[in-house]
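J.: I would like to see how this sequence folds:
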Amino acid sequence: MNFKVIILAISAVAVGLVELVVGGILPTIAKDLNISIGTAGQLITVYALVYAVAGPVLLVLTSKMERKKVFLVSLLVFIAGNIMTYFSSNITSFMIARVVIAMSTALIVVLSLTIATKVVKPSQQARAVGLVYMGISSSLVLGVPLGILISDAFGWRVIFLIIAVLAAGSFILISIFLGKMPGGDAIPLKVQLKAVASLKLGSAQLATMFLLAGHYTLYAYFTPYLESELQLNSTWVSAAYLVFGIAAISGGAVGGILSDKIGAKKSVLLVIVSFAISLFVLPFTTFSIVLFTPIMIIWALLSWAITPPQQSYLIQSDPSTADIQQSFNNSAIQVGISIGSAIGGIVMAQGGSVSNLPWVGSAVTILALLCAVLSFSRPIVSKEAMENKVTD
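T.: Below you'll find the model as predicted:
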């Protein structure tokens, strides 16, 4: 594979680490900053929400700028945000740092994917994108368990200093090996918004959002859940995250195979229903790690299994706006993460037990099922209809 793509994948690893690592060390952060776990969980909410909004907006605003320069500036901002996190002494400064990091990460990830397709031959573009995504998914798998171990050994702040150093290494590699790349014309944000205005496509995006919201209602607080319900220490919590992450990545492959075999629509419905059931059943297995683990693995598999069939469905529904739909599907994922972590925090802030979070998440997932059914019941969006909407 092209060395430049490998560099972009390394950059994806560096920035990918910062999103979910907070989830594994929430109790430690909460104790250090003298805040509740629910309040600490809003660090995930704010990050995901800013990421979702900033991605499309920043891409449009920087579309005509030279891409390497934009990439390097984004990395510098990302590094500054992590250094700011290292020195944060209260929740306010931490929140500001998360906003800075989320905005820069949103742009870095998009640039990594788009540049990767331009530095290879057309026949290698799919593999190039896959390698960058592998970097992102690897960071999600390794980030949380490694973050827990580093936090236990050196304190949670050191994690963000390490991430800043990794990003600095990426900055050096990009500076040396990546050539200048001119900007281009981007689809106006107004046009992008109109592309998801139809009930069929809009409700499909909402299905993604609510599934991730149901997922993160519990996953954002998985560390306190494991500590409270299964009495696991930090080492075993780290191991649980590692198993969860490996299963989640495997879920992407499972979703793709399922979609090819039974079709995108049936796959989406099967994944959502099974996901809701797995969350509902989870609390009944916490008395035994032997019973809990396989249900956790199923939950993890399903959390990523939705992506391949959902993307296929969006493309089939309106091929003319496929790229835009994928972009907004990524935003829907981040908004779902934001909503889910907020719901979990509210439940806990109102005196609800962490043990209730799986049931709340399961209920939220039902909304995803309703949105999917609504989308499937609508006619396919024609190219002509979409063009009329855009030109109105």
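
J.: can we go C-alpha only for contacts and neighbour counts from here?
T.: Will do.

J.: Please enumerate residues in contact with the helix or strand that I174 is a member of?
T.: When elements are defined using DSSP states H and E, I174 is found to belong to helix 157-177. Applying C-alpha atoms under 8 Å, 6 or more residues apart in numbering, the contact partners of helix 157-177 are 4, 7-8, 10-11, 14-15, 17-18, 68, 72, 75-76, 78-80, 82-83, 85-87, 147, 150-151.

J.: one more to line up against the first:
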Amino acid sequence: MPLALLALAVSAFGIGTTEFVMMGLLPNVADDLGTSVPTAGYLVSAYALGVVFGAPLLTALGARIPRKRMLILLMAVFTVGNLASALAPNFGLLVAGRVLAGLPHGAFFGVGSVVAARLVGEGRQARAVSMMFLGLTVANIVGVPAATLLGQHLGWRATFLVVAAIGLVAMAALARLIPELPPEQGGGLGKELRALGGRQVLLGLLTTVFGFAGVFAVYSYLSAMAVEVTGFSETSVTFVLALFGTGMTLGVLAAGPLTDRAPRPTLYGALAGLAAVLVVFDFTVHVKWAAPVTVVLLGAAGSLTSTPLQMLIMNKAKAAPTLAAASNHSAFNLANAGGAWLGGVAIAAGWGWTSPTLVGAALAVVGLAIAVLAGSLDRGEGSRVVAGAHLEHVPQHQDAQTAGHTRAH
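T.: Below you'll find the predicted structure:
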């Protein structure tokens, strides 16, 4: 795999760290800025809001910017957003900093996915995209716990200063390792919008919303379940969350080669497995030795869906895949908000702490049904999906320095 993928993974690590670290720092921020923890929770929503609106907006604005420059600009916005968060004198400006930090999230992964696929030959493109996503999962194992610990001991502002420093390192890596790549041939905002409106692309985005909502319906309340139902101490919650991140990493590592071989079957199997694991978790959450094992499986099944979804959406967008790929991350964040809300509704209705597991299973089944419908319509149209088939690439044998003078063919 090209060394340039390392630059994308480092960037993804920084993005994943700042996205999830706020959940562990809410008490610290609330105490420091004189607000309540529920009110501080709006900082999580502020980041998600930035992702949802920033993904299509920034991708559209940068449709004609060379891909390397676009990636560096997006990481610059990310770095400024985290620096603004670290220096925010009050809660309102901290919310603004979180929105700013979230704006480039979806656009970066949209552009980054297309770049990763263009860096390798056909048959390896899903693996290249999964290598970038690996930075997100490692952030959940290493970045988020370390950044949370740092914030608890040195103050939450120190966390965002460190994440801003990671952003600078990522910008340097992108500048050094990513080759010069022009925008996709024939691209442009009009073509990107038409591609985004395609039936298969929309069905893919709906699959993301419902399928991943099943994951977040449970993940949002995983800490509470571990304490209230399984019987773990509050100090053990970080260990449980790290197990989820470990599962995510395993899922991403498996997703790349599986998607390169058979994207739709991989997606079907991942969503079916996710629904099954969520049903099983309704029982194993009561057992101290079985609950952690199921948490790993939950993380693996959830992340196994991400790469085939991204590749299928990119392929169905054909020659204008960037906006569709970026919008998929808006869909991920809608799934985050919707799944958490539905899981909370079930708990508030008095159905118990474990009720989000069955809510999540139902959402995963809906996602599977949409994916199967899309596959059926695709076969009916006489199409055959091959991961990355319509994406240009830079020959794999070139190193980053040589590829810097190469144009995608």
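
J.: returning to that earlier point: list only those of the contacts of helix 157-177 of the first structure flagged as buried.
T.: For those, a neighbour count by 16 or more other C-alpha atoms under 10 Å gives the buried set as 4, 7-8, 10-11, 14-15, 17-18, 68, 72, 75-76, 78-80, 82-83, 85-86, 147, 150-151.

J.: ok, L212 of the first structure - contacts?
T.: With contact set as C-alpha under 8 Å, 6+ apart, L212 of the first structure has these partners: S303, I333, G336, I337, G340.

J.: For stretch 270-283 of the second structure, which residues meet the burial criterion?
T.: 270-282.

J.: Which member of those residues is positioned nearest F239 of the second structure?
T.: Of all these, F281 has the smallest distance to F239 of the second structure: 17.4 Å, by C-alpha to C-alpha.

J.: what about the closest one, which helix or strand?
T.: Element membership of F281 of the second structure [criterion: DSSP H and E] is helix 263-284.

J.: average gap between that helix and the first structure?
T.: By mean C-alpha distance after the TM-score superposition for the first structure, the fitted helix 263-284 of the second structure averages 3.2 Å away from its aligned residues in the first structure.

J.: quick one: contacts of that helix?
T.: The contact list for helix 263-284 of the second structure (C-alpha under 8 Å, 6+ apart) reads 211, 214-215, 255, 258-259, 290-291, 294-295, 297-298, 301-302, 304-305, 308-309, 311-312, 354-355, 357-358, 360-362, 364-365, 367-368, 371-372, 375, 385-387.

J.: Got a PyMOL select line for the buried ones in those residues?
T.: The following PyMOL command selects only the buried members of these, with burial defined by 16+ other C-alpha under 10 Å:
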select buried, resi 211+214+215+255+258+259+291+294+295+297+298+301+302+304+305+308+309+311+312+354+355+357+358+360+361+362+364+365+367+368+371+372+375+385+386+387
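
J.: Show only the entries of the contacts of helix 263-284 of the second structure found in helices.
T.: 211, 214-215, 255, 258-259, 290-291, 294-295, 297-298, 301-302, 304, 308-309, 311-312, 355, 357-358, 360-362, 364-365, 367-368, 371-372, 375 (DSSP state H).

J.: Thanks again, I'm all set now.
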